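Asks: what's the 3D shape of this:
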Amino acid sequence: MSTAATKPRLKTSAMIASIAGDGQATRAAPFGNALVALARERSDVVGMTADLGKYTDLHIFAQAFPERYYQMGMAEQLLMGAAAGMAHEGALPFVTTYAVFAARRAYDFIHQAIAEDNLNVKIACALPGLTTGYGPSHQAAEDLALFRAMPNLTVIDPCDAIEIEQMVPAMAAHHGPVYARLLRGNVPVVLDEYDYRFELGKAKLLRDGADVLIISSGIMTMRALEVAKTLAHDRIDVGVLHVPTIKPLDTATILREARRSGRLVVVAENHTVIGGLGEAVAAVLLSHGVTPAFRQIGLPDAFLDAGALPTLHDRYGISTQAMADTVKTWLR
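Replies: So this is what the prediction gives:
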């Protein structure tokens, strides 16, 4: 038998690949289930999508509340305009699509129809950053940079299933437009070990460390926690500051942790290094005269390859082992 025949194949799904590792605990469709729970308490909640109900877990809401579910077809600009109209009439629309379609195809409609009027529209978008192997047409590597620049818009990048479940009612309680990155399907459970509670606009120190502080959001917090455990074997003490709200940024907590002397500060994000969390944190530190040793881990300023997610995460330096190796290099 040839080597090629016996070599294990890395598997990735076209559209519903999970980012969970082998044996990692997951919860199915936390966004869809949380939205159903919210809708049972609030009759103004409606679900809207552009032909992507199944791929954003909104189909669960559609099954529970078919009369409050709006399928707009493959027309993301129409979707955002209709959501604005719903909000004007007193509804609370939760809108789903892919992050690339919201950030690139419907940006002007979100800007003019939703954000300018500060409407109560909640936009939850799947496939953020490098969470699909479909290549540049579906990889939203620059969505945070675009949406951070939009006035009135709150921006969230959740870590795991627990945070998504807690994020949904918090989005509803906040008046004004919200953009949230969405993990869907079988979503990892990570934050149960840390007595975590999501608070809009608040960063949380999940673990302390004397040598390195990793400031992270989204799936990179999961990676950062794995890196901390990995580097502990090398007697490198890593702290992890989770920043789920990208805008408004919790500057007070970031400054408090970054001011502690003797630590390398690393910002890790599933986003291009241009315009995302890394540059936001760097601006905060510089404007307040806080100057620790500072590095970024993120996606390059490039159109990314297509392929299996484990391969791509290694290639672009956002896998656990790649991150651990990079941090050790910086500490030499």
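Asks: from here on, contacts and neighbour counts on C-alpha atoms
Replies: Fine.
Asks: so what's the residue count around the closest residue to residue 199 other than its chain neighbours?
Replies: On the basis of C-alpha to C-alpha, 6 or more residues apart in numbering, the spatially nearest residue to residue 199 that is not a chain neighbour turns out to be residue 170, at 7.5 Å. The local packing of residue 170 (other C-alpha atoms under 10 Å) involves 14 other residues.
Asks: what does the one 3 residues further on give?
Replies: Taking other C-alpha under 10 Å as the neighbour definition, residue 173 ends up with a count of 11.
Asks: swap in the one 10 residues further on?
Replies: Other residues near residue 183 number 30, with proximity taken as other C-alpha under 10 Å.
Asks: work out for me the element the residue nearest to residue 199 sits within.
Replies: helix 161-173 (DSSP states H and E).
Asks: same question, residue 152
Replies: Per DSSP H and E, there is no helix or strand for residue 152.
Asks: quick one: the residue nearest to the spatial centre of the chain from residue 212, how far?
Replies: Closest residue to the average C-alpha location of the chain: residue 157 at 3.2 Å, with C-alpha atoms, centre = their mean. Using C-alpha to C-alpha, to the nearest Å, residue 157 is found at 22 Å from residue 212.
Asks: could you do residue 232 as well?
Replies: Separation of residue 232 from residue 212 (C-alpha to C-alpha) stands at 11 Å.
Asks: residue 42 too?
Replies: 44 Å.
Asks: look at those two and report which has more neighbours.
Replies: residue 212 (21 against 12).
Asks: is it correct that residue 184 is in contact with residue 60?
Replies: No - counting by C-alpha atoms under 8 Å, residue 184 stays clear of residue 60, with 11.7 Å between them.
Asks: okay, those two: which has more neighbours?
Replies: Between residue 184 and residue 60, counted using other C-alpha under 10 Å, residue 184 has the larger neighbour count: 28 against 19.
Asks: check contacts around that one.
Replies: 16, 18, 28-31, 55-57, 126 (C-alpha atoms under 8 Å, 6 or more residues apart in numbering).
Asks: please redo it, this time with the cut-off set to 10 Å
Replies: Residue 184 makes contact with 16-19, 27-32, 54-58, 125-127, 160-161, 164, according to C-alpha atoms under 10 Å, 6 or more residues apart in numbering.
Asks: second chain to compare with the first, below:
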Amino acid sequence: MTLASMVRKYEPRRVPEVKVATTAMIASLAAEGYDTVTAPFGAALVDLAKQDDRIVGLSADLAKYTDLHIFAQAMPDRFYQMGMAEQVLMSAAAGLAREGFIPFATTYAVFASRRAYDFIAMAIAEENLPVKIVCALPGLTTGYGPSHQATEDLAIFRGLPNMTLIDPCDATDVAQMVPAMVAHPGPVYARLLRGKVPSVLNRYKPDYQFQLGRAQTIRAGRDVLVISTGIMTMRALDAAEVLAKDGVDVAVLHVPTIKPLDRETIMAEVARGGRLVVTAENHSVVGGLGEAVAGTLLQNRLAPRFGMIGLPDAFLEAGALPTLHEMYGLSVSKVAEKIKGWL
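Replies: Predicted coordinates for the structure are as follows:
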């Protein structure tokens, strides 16, 4: 390390001032007014495992923080605590899959995507094994800085052959994705919302059902089409309510499966024409939903007015989650402000 690089490393970061205050390092993602469901992933996995003896659970010392502790308590003989060794976690899951089991391996998204990638690629994806990798703290859902913020996980796994990617919006998505993952014959990487998870989609679409590989219109609108995934579908729906007061009619197309991408539905919605098209994701603007949608549209000669809402190509600050969402443009007010500025 050179003297100049040492100076850069240890000099104070310049953080823009934002008028949001909270003492909580990690705050609830639930927007005000939404009901919540406690540990929908763990509960859904237990219910399904009662019907399918092939399901087993593994964790790298993070069962409590991925809601897998519920499974461990209900079925201790089918739970494996692998310790803080993510490479061993993925290798063991691959071995269990080879023996006919359907392993659910849980950890934090940063540890799966950064520490264990080669093991996932070689032991799981290349062999097309039915390992289900379910990871908490995706994107900017923690305030603990770059060591725990998986802002590039979708970009990393999008390039991996055979891997299916899921980014759920709410408790309904989380609970319903579990049986869909089991039914899918290959490997799956799913982002996880844990703890008290908001219930959003059924408020706007009472008959909503998660479908692997399918995008669904949650809200119709004539002026703007927001193509969103994960928690940003919730933000987009809330921003649409704000913009409606200013006479701006916003449609929201929820894309819970990033790979395979539902290109047909996306193109059909965009082809209706006349609307500003915006992608929204809790992920870096590099390599995620926005670039996947943009590539799809250009390859099919569709060129609408287009904008991307996502995280910058940078290591993010640590701090209180509401403050960070405001700082990096993921809050409802910032989403509404950006869309209105593009119109």
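Asks: re the thing from before, what do residue 232 and residue 212 of structure 1 both touch?
Replies: In contact with both residue 232 of structure 1 and residue 212: residue 238, using C-alpha under 10 Å, 6+ apart.
Asks: not counting sequence-adjacent ones, nearest residue to residue 279 of structure 1?
Replies: Nearest to residue 279 of structure 1 is residue 273, by C-alpha to C-alpha, 6+ apart, at 7.3 Å.
Asks: ok, the one you found - how many residues close by?
Replies: Counted with other C-alpha under 10 Å, the neighbours of residue 273 of structure 1 add up to 21.
Asks: so which residues of the stretch 151-300 of structure 2 form helices?
Replies: Remark: helices assigned in the stretch 151-300 of structure 2 by DSSP state H, counting those that start in this stretch are 153-158, 171-183, 201-204, 231-244, 263-271, 289-299.
Asks: what do we get in structure 2 for residue 106 of structure 1?
Replies: The alignment partner of residue 106 of structure 1 in structure 2, by TM-score structural alignment, is residue 116.
Asks: do you know how far its match is from residue 107 of structure 2?
Replies: Taking C-alpha to C-alpha, one finds residue 116 of structure 2 at 10 Å from residue 107 of structure 2.
Asks: residue 312 of structure 2 too?
Replies: Taking C-alpha to C-alpha, one finds residue 312 of structure 2 at 24 Å from residue 107 of structure 2.
Asks: same question for residue 204 of structure 2.
Replies: In terms of C-alpha to C-alpha, residue 204 of structure 2 sits 31 Å off from residue 107 of structure 2.
Asks: okay, residue 321 of structure 1 and residue 231 of structure 1: tell me how far apart.
Replies: Distance from residue 321 of structure 1 to residue 231 of structure 1, counting by C-alpha to C-alpha: 10 Å.
Asks: shared neighbours of the two, anything?
Replies: In contact with both residue 321 of structure 1 and residue 231: residue 327, using C-alpha under 10 Å, 6+ apart.
Asks: show me where the stretch 1-150 of structure 1 has helices.
Replies: Counting by DSSP H, counting those that start in this stretch, the helices of the stretch 1-150 of structure 1 are 3-6, 30-41, 59-64, 76-88, 99-100, 107-109, 143-148.
Asks: roughly how far is the fifth one from the heart of the chain?
Replies: To tie it back to what came earlier, the one meant is helix 99-100 of structure 1. Chain-centre distance of helix 99-100 of structure 1: 11 Å, with C-alpha atoms, centre = their mean, to the nearest Å.
Asks: how close does it sit to structure 2?
Replies: When structure 2 is overlaid, helix 99-100 of structure 1 sits 0.2 Å from its aligned residues on average, using mean C-alpha distance after the TM-score superposition for structure 1.
Asks: again with the last one
Replies: Plainly put, helix 143-148 of structure 1 ends up 0.4 Å away from its match in structure 2 on average once the two are laid over each other (mean C-alpha distance after the TM-score superposition for structure 1).
Asks: again, but for the fourth one
Replies: When structure 2 is overlaid, helix 76-88 of structure 1 sits 0.3 Å from its aligned residues on average, using mean C-alpha distance after the TM-score superposition for structure 1.
Asks: kindly report the same for the second one.
Replies: With mean C-alpha distance after the TM-score superposition for structure 1, helix 30-41 of structure 1 departs from structure 2 by a mean of 0.4 Å once superposed.
Asks: output the contacting helices and strands for that helix.
Replies: strand 45-49, helix 59-64, helix 161-173, strand 186-188 (3 or more C-alpha pairs under 10 Å, 6 or more residues apart in numbering; DSSP states H and E).
Asks: counterpart of residue 42 of structure 2 in structure 1?
Replies: By TM-score structural alignment, residue 42 of structure 2 lines up with residue 32.
Asks: pull the contacting residues for that match.
Replies: With C-alpha under 10 Å, 6+ apart, residue 32 of structure 1 has these contacts: 38, 47, 53-54, 56-62, 164-165, 168, 184-185.
Asks: mind running it again at 6 Å?
Replies: Going by C-alpha atoms under 6 Å, 6 or more residues apart in numbering, residue 32 of structure 1 touches 57-58, 60-61.
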